[in-house]
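Asks: pasting the structure only:
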């Protein structure tokens, strides 16, 4: 009987974790869409985002160190690889 109870608890816990991961994933996708739209608006208006933390990234780009710039961008912002690559390319 105890094993059945533990199995049920494990299944419920797994379902709860899966539900939370799904919500987080959905939120991440929504946030990425909003960021892309904001980037398009800024580009359309001819504006650039000036984050003082990105000076180092810009300097790496100027020195031809694009991969290091992407890595540093990720470290500074917590962005994913694709997002960081796109952002660094916009900076360059």
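Replies: Now that the structure is in, tell me what you want to look at. Not measured: the values here are computed from a predicted model.

Asks: could you use CA atoms for every contact and neighbour count after this?
Replies: Noted.

Asks: other SSEs contacting the strand or helix carrying residue 27?
Replies: Residue 27 belongs to helix 2-44 when elements are defined using DSSP states H and E. Packing partners of helix 2-44 (3 or more C-alpha pairs under 8 Å, 6 or more residues apart in numbering; DSSP states H and E): none among the helices and strands.

Asks: in addition, the following structure is provided for comparison:
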């Protein structure tokens, strides 16, 4: 009977130690993540963590298949279910915002690019060919 109590006590002790060591690791990881985020913000770096997301994931997301997008993201990145779900949520929110901004954005032209475009506008392949095959006078 005493042997069973010792085994149960050791098991409970092991579970508690594992639980507390995991939570301290999670807390340390979260602190490091917050520090990196603060450094990125302070330096003014435009950080786009999901910029290279595979096209299959984005097309599934655009067609409204959130679960399929999560599965595909997990397949391509090897992320856990929680990480993939967070990534897809981030992509959903930012893609909606970027589409709204893109829709309202006016094209920007500076004077030089407008001047260059105006200069090259009359030159088309038809004009070039017509100019090349004009009969030369005086020969």
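Replies: Yep, it's here. Predicted, not measured: the structure shown is a model, and the values here were computed from it.

Asks: would you pull the TM-score for this pair?
Replies: TM-score for the superposed pair, counting by TM-score structural alignment, normalised by the length of structure 1: 0.60. Supporting figures: 86 aligned residues with a C-alpha RMSD of 3.1 Å.

Asks: ok so, going back, after the helix holding residue 27 of structure 1 comes which helix or strand?
Replies: The helix or strand immediately downstream of helix 2-44 of structure 1 is helix 55-62, counting by DSSP H and E.

Asks: check which residues of that next one are buried.
Replies: For helix 55-62 of structure 1, a neighbour-count test (16 or more other C-alpha atoms under 10 Å) marks 57, 58, 60, 61 as buried.

Asks: what residues does that helix touch?
Replies: Contacting residues not belonging to helix 55-62 of structure 1 are listed as 66, 68, 69, 70, 72, 73, 88, 91, 92 [C-alpha atoms under 8 Å, 6 or more residues apart in numbering].

Asks: point to the residue nearest the middle of structure 2.
Replies: residue 50 (1.7 Å; C-alpha atoms, centre = their mean).

Asks: any idea how far it is from residue 126 of structure 2?
Replies: Here residue 50 of structure 2 is placed at a distance of 44 Å from residue 126 of structure 2 (C-alpha to C-alpha, to the nearest Å).

Asks: which one in structure 2 is aligned with residue 21 of structure 1?
Replies: Under the alignment (TM-score structural alignment), residue 21 of structure 1 pairs with residue 19 in structure 2.

Asks: got a list of what the residue nearest to the centre of structure 2 touches?
Replies: Contact analysis of residue 50 of structure 2 by C-alpha under 8 Å, 6+ apart lists 87, 91.
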